[in-house]
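Asker: with the input below, show me the fold.
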Amino acid sequence: MVNIRSLDPSASPLDYYGAELRRLREEAGLNQAQLGDIVFCTASLIGQIETAKKVPTRRFSEQLDAALMTGGVFSRLVGLVLKSQLPNWFQPYAEMEAKATYISTYQAQLVYGLLQTPEYARAVLGARTEDDLDAKVAARMERQRILDRDTPPLIWVVMSEAVLHQEIGGRAAMRNQLAHLLAMQEREWVKIQILPFSAGAHAGQMGSFTLLRFEGDPDIVYTEDFIQGHMTANPAAIREGSLRYDHLQAAAFSVEDSAALIARVMEERYGDQPEPDGRTLA
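Answerer: Have a look, this model is predicted:
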């Protein structure tokens, strides 16, 4: 018999989602197996989500809405659920990021989170521990939904050339990630510049940082250490961050030359190459 432990819907967005799923499923006169057949998943998965043991995906939520004719209830709830899977210290930044009209960021080691593919994100997020990895990846992909809004933020990214060469997730994942950067660069509101190794000493040597600008609200500068992130609207910090970013943009390749470098690294470093036995690596 399936465990139907009691949930406190007010405990978390995930608990509320699970409680609503159970309530609406039972109102529809369906058991877990029957609902699973309709949305193409197992009864076990339905049970795990109803008991807040597994995080639902957006696609699953959309299928639930169609199956239970809920008018989009789960598609709305899943955004809150996925946001709650972000680290507590990161959630305030994610909320501000979603409100920004202009995002400018310097990335010294990794592709900016809003531009990561699922495979690359999985490798990054699973580097230390694979606990709740599916939920972490889903939460990062959820952040990227701001890119598909009718009026998305303008995003200007300066990345160290090292980001292109640091193989994360394997060669195939890196090739797909660089291809994704090139595809994103085709959007008029996404600009990517590469800071070449030849730049030498530069204004970003202290590490990655992000500047958020808003309509009618103070700018914010965001930095991270290995424990947590830090946001500030201090005018002196904003001035210093803006000045450093201007210097980084000036030292970086142009958008066009950056795209050419990304494409070259993608082909030369991560392109199809024969293994010693003659087989081809994808």
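
Asker: okay, CA-based contacts and neighbour counts for the rest of this
Answerer: OK.

Asker: contacting residues around stretch 194-204?
Answerer: The contact list for stretch 194-204 (CA atoms under 8 Å, 6 or more residues apart in numbering) reads 106, 108, 158-162, 244-245, 247-249, 251-255, 258.

Asker: quick one: buried ones out of those?
Answerer: Burial by neighbour count, judged by 16 or more other CA atoms under 10 Å, picks out 106, 108, 158-162, 244-245, 248-249, 251-255, 258 from the contacts of stretch 194-204.

Asker: among the residues you listed, name the ones in strands.
Answerer: Among the buried ones among the contacts of stretch 194-204, the residues falling in strands (DSSP state E) are 106, 158-160.

Asker: would you do the same for the sequence below? I want to compare the two.
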Amino acid sequence: MAETGGDAFVPAADRINPDASLWHWLAYDLRRYRLARGESATKVAGIMGCSRAHVSNFEAMNRRPSEKNLKPLDGAWRTNGHFVRIFTFARRDHNPNWYVEHLHYEARAHTVRIFEPLKVPGLLQTEDYARVAISTEGNADVDQAVAERMARQAIMNKNPPPRMSVLLDECVIDRPVGGREIMRAQLARLLEISRLPNVTIRVAPRSIGFHLGLAGAFKLMGCDPEGDVGLHGGVRGRQADLGQR
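Answerer: Sure, this is the predicted structure:
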């Protein structure tokens, strides 16, 4: 089957279900509107200010468009803000599968940037520190949760490993989680990791006072082809695409 305008049909688009989520609906309508207008992906790329490959990936949900891509499309197609509206609500929507998706992006990331105001990030925790932290989170199976957290750290052994930049609030290294021995081992682990050529660990001193990072932990994972995918930490967790570079 061929698309209008001679562009190759995107088989992955067949798996898009507009009833599954707002992101699915956005991808579905991008393709549906384009085909209804008889326009090629190449022509739409010119409107959206991106490449034809990006348009194909938008329609297949392999990549998410930005508001900058969608606003001119609404204008050109006179959709009264239809695509920007879906995009806006999709960005706000809580994703119940956020943790599974987060692990998917984390495992593939070529860059990881983390700010943590309360505890050592999971990728840098020792097993003992992780056990103490996880035991306070209400997990039904602490042993399994600890094993899963330790398994995530395998990304540090990838070839090439991800470039990692970590910023910790000073209270993270001052708080004696699990007692002195566990915390001493955790600090030694941080020092060990900080010596890796692909890792930078910095500490924001208490003397700087209040700063925006105290609103919560966040992580940016650089992935291809999605671009930067962000995770803002909280009790429930929220994941949002923060745009492509």
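
Asker: so after superposing, what's the score?
Answerer: The TM-score (TM-score structural alignment, normalised by the length of the second structure) is 0.58; 150 aligned residues with a CA RMSD of 1.9 Å.

Asker: with adjacent residues omitted, what lies nearest to Ala259 of the first structure?
Answerer: Setting aside the residues directly before and after it, Ala259 of the first structure is nearest to Leu182 in space (CA to CA, 6 or more residues apart in numbering), at 6.4 Å.

Asker: quick one: map the one you found onto the second structure.
Answerer: Counting by TM-score structural alignment, Leu182 of the first structure lines up with Leu191 in the second structure.

Asker: in the first structure, point out the residues matching the host helix or strand of Pro72 of the second structure.
Answerer: Secondary structure from DSSP states H and E places Pro72 of the second structure in helix 67-77. The counterpart of helix 67-77 of the second structure in the first structure, using TM-score structural alignment, is absent.

Asker: can you list contacts of whichever helix or strand comes after that helix?
Answerer: Toward the C-terminus, helix 67-77 of the second structure is succeeded by helix 82-92 as the next helix or strand (DSSP H and E). Helix 82-92 of the second structure is contacted from outside by 21-23, 25-26, 30, 66-67, 70-71, 73-74, 240-241, using CA under 8 Å, 6+ apart.

Asker: need the residues you listed in TSV (columns: neighbour count and distance to Leu103 of the second structure).
Answerer: What follows is the contacts of helix 82-92 of the second structure, written out as TSV (neighbours: other CA atoms under 10 Å; distance: CA to CA, whole Å):
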residue	neighbour count	distance to Leu103 of the second structure
Ser21	13	19
Leu22	18	21
Trp23	22	19
Trp25	19	24
Leu26	25	24
Leu30	20	28
Ser66	17	23
Glu67	16	26
Leu70	21	28
Lys71	19	31
Leu73	23	32
Asp74	18	34
Ala240	19	14
Asp241	19	14
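
Asker: what is the nearest of these to Phe58 of the second structure?
Answerer: Leu30 (7.9 Å; CA to CA).

Asker: quick check: nearest residue in space to that closest one, chain neighbours excluded?
Answerer: Using CA to CA, 6+ apart and skipping residues adjacent in sequence, the residue nearest Leu30 of the second structure is Glu59, 6.2 Å away.

Asker: gap between the one you found and Val84 of the second structure?
Answerer: The gap separating Glu59 of the second structure from Val84 of the second structure is 15 Å, by CA to CA, to the nearest Å.
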